[in-house]
Structure formats: structure tokens, C-alpha cells
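Asks: only geometry, no sequence info:
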């Protein structure tokens, strides 16, 4: 318990950091000497305590070092590792907020700051959902 209290005290005393997306990418779990960060809706969380999951080769490593908010609700880990929430339903937006709350309230993970997200061009296409059925290709004659 003493270590948990020390971790909480350290997290409470720490001043929020502000990272660019490029800086956040340095905390992707590939360097074992660095903490592992991920972001949800611009909030950056330290998930180093979950290194087996979020570190290199871990089952959730694709979330590390980035804000992949869209993928938290769609489960599309090929094309939705982005902070672009355009086109999502209110239910999906609530799901993303639920994940942010999960990290905020987690006993071992903690908020360290924010990431300055590059603006999304409103005229750019919405990311293609990798879970949608692909239309059959026409048969060759």
C-alpha cells in the first residue's frame, strides 16, 4: 500500500505537461527507460504500470504514444488510430469519454497532462472503417 500512496502523491504533485503529437510519440513503449503515455480526447495518461499490455509487443501497444480516441469506440485498429471523432454517433462519443474516465479513475494509471492535437481538416475524408464489409469486386470476364 505504501507504494500506491507514493504513486498517488507523486501524481497529485506533478504539474501537467503539454506535449505535441511528435513528443507524445516518444513515449510509445519502445524505449524501456521511458514511461508509456497514451491520450484520449487530448488528455495524456501514464500507463507505464501496464507495460506488459502497452509496451512494445503488448496487446494494446497500438494505443501508446498517440491519441487514438476513435479506435476506442470503433475497435478499428488499422485506420482509426486517430483523434478524429467526426462522423461518430453520440453513443460512440460517450464510449470514448467512458475510456477517458477509465484512465482518470484507474488505480495504477494517471493523468499527466494534455497533447496539442493537430486540427482535422473538415474537408478531409472521414477515416474508413476497417470493420465495414468490403464490397465484392466485379467478376472478371
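Replies: Noted; the coordinates are in hand. Every value quoted in this text rests on a predicted model; they were computed, and no experiment measured them. Numbering: from 1, shown residues only.

Asks: switch to C-alpha atoms for all contacts and neighbour counts from now on
Replies: OK.

Asks: Tell me who's in contact with the residue nearest to residue 61 when sequence neighbours are not counted.
Replies: Nearest residue to residue 61, sequence neighbours excluded (C-alpha to C-alpha, 6 or more residues apart in numbering): residue 54, at 4.2 Å. For residue 54, the contacting residues are 28, 29, 36, 47, 48, 60, 61, 62, 63, 64, by C-alpha atoms under 8 Å, 6 or more residues apart in numbering.

Asks: For the third one, give its distance to residue 90.
Replies: Using C-alpha to C-alpha, to the nearest Å, residue 36 is found at 30 Å from residue 90.

Asks: between these two, who's got more neighbours?
Replies: A direct count of neighbours by other C-alpha atoms under 10 Å for residue 36 and residue 90 places residue 36 higher, at 27 against 9.

Asks: Was I right to think that one contacts residue 24?
Replies: No - contact between residue 36 and residue 24 fails when scored by C-alpha atoms under 8 Å: they sit 9.2 Å apart.

Asks: ok, second structure coming up, stack it against the first:
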């Protein structure tokens, strides 16, 4: 088959121009300034990296006095709160401390759950109450939660699962 016989078909003639154009673009690529590929770090070769890495927290055991300063009342400060995890036997396995800083709208000073920031929120979450009396005073031992109903324990368990899926675990709350 010769070139003249191949071009005799109108479809072949129509396809020659796009094929030649694509061949030209492959052989002689031109990059506009904005889409030019980076060749070094300064030019943005690592443009997938975040502008700053998040602060790393090491898992730590907190007392109520060590947890309290993480109340979030200072602009840009870290907000932590604790929720108890109840085992299958109905006893408290641990009180997990979550970093809820990303939920500042909820757990910051103006948030609906703001009174739980820097505190053990177990009783309040279990009872769905934001009242101050749901919080154990800082000079008192940790709440045993023994008087919670089965439904309240299940509710607190649901909150613990929700927080575990949404916020980083940064420690545990101890006496």
C-alpha cells in the first residue's frame, strides 16, 4: 500500500493531521511556566509535602491536674478530653485521652461541649448532659461511673468509638 492509496480514503486523510500533531507534541513538548515539571526541591519537586508537619504527641498518662491546662481557652492551644472505655465485664478498662483540637468549634471555650475540654467527659457523654455537675472536681478522685445505667454505658461506648475514629488518641487518664 502506498501513501497515495492510503490517503485516498477520506477518513485516513482526516486522521493524518491529528497523528502528525500528536507526534510533534511528543517530540517537541513545550511546558507553560505554570505546568513546567519541577526538577529540584526549591522548584517544588516535593509539592505533596504539607507546609508544616503537625505537632507529634507521644502517648502519655495524664492526671486530672495535667489534663486540665488543655482546656483550649488560649487561642491556638491544644484541646484534650478523656472518655472512659468500659470492658465487657462492665468495669472501666481505661480513660482514653483524645486530642480534639481539630474540633475547636465543639470543644473550644465557645463550643457546645466546651466544659469537657481538659477534663474527663465520661459522665457527661454517657448522660448526654453538658451541665457542670457532670464533671468531677479536680481535687476529687476519678468518677467510678458505677451508677450509670446500661443505656448510659452504651451511649458512652458509642462516644468512645466515635472519638476513636475521628480524633487522635494521645494518652490515658489515671489517678
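Replies: Received it, and whenever you're ready, just let me know what you need. Because the structure is predicted, anything quoted here is derived from the model rather than measured.

Asks: one step back: where do the contact lists of residue 36 and residue 24 of the first structure overlap?
Replies: Going by C-alpha under 8 Å, 6+ apart, residues that sit against residue 36 of the first structure and also against residue 24 are residue 65.

Asks: Walking through the first structure, point out its strands one by one.
Replies: All strands of the first structure, identified by DSSP state E, fall at 17-20, 37-40, 43-46, 110-116.

Asks: winner for burial among the ones you listed?
Replies: Highest mean neighbour count among these (mean count of other C-alpha atoms under 10 Å): strand 37-40, with a mean of 28.

Asks: now it: which residue numbers in the second structure?
Replies: Residues 80-83 of the second structure are where strand 37-40 of the first structure lands when matched by TM-score structural alignment.

Asks: List of residues touching that stretch?
Replies: For stretch 80-83 of the second structure, with C-alpha under 8 Å, 6+ apart as the criterion, the contacting residues are 67, 70-71, 95-101, 116-122, 125, 156, 159-160, 172-173.

Asks: in the first structure, which helix has the most residues?
Replies: helix 90-105 (DSSP state H).

Asks: That one vs the second structure - mean distance after superposition?
Replies: With both structures laid over each other, helix 90-105 of the first structure and its partner residues in the second structure are 1.1 Å apart on average (mean C-alpha distance after the TM-score superposition for the first structure).

Asks: chain center to that helix, what's the gap?
Replies: Shown here is helix 90-105 of the first structure, whose average C-alpha point lies 11 Å from the average C-alpha point of the whole chain (C-alpha atoms, centre = their mean, to the nearest Å).

Asks: Tell me the buried residues in that helix?
Replies: By neighbour count, with 16 or more other C-alpha atoms under 10 Å as the criterion, the buried positions of helix 90-105 of the first structure are 92, 93, 95, 96, 97, 99, 100, 103, 104.

Asks: just these now: which is nearest residue 12 of the first structure?
Replies: Among those, residue 104 lies closest to residue 12 of the first structure (C-alpha to C-alpha), at 12.2 Å.

Asks: Which residue, other than its chain neighbours, is closest to residue 157 of the second structure?
Replies: Closest residue to residue 157 of the second structure in three dimensions, ignoring its sequence neighbours and counting by C-alpha to C-alpha, 6+ apart: residue 85, at 6.4 Å.

Asks: Sweet, I'm off.
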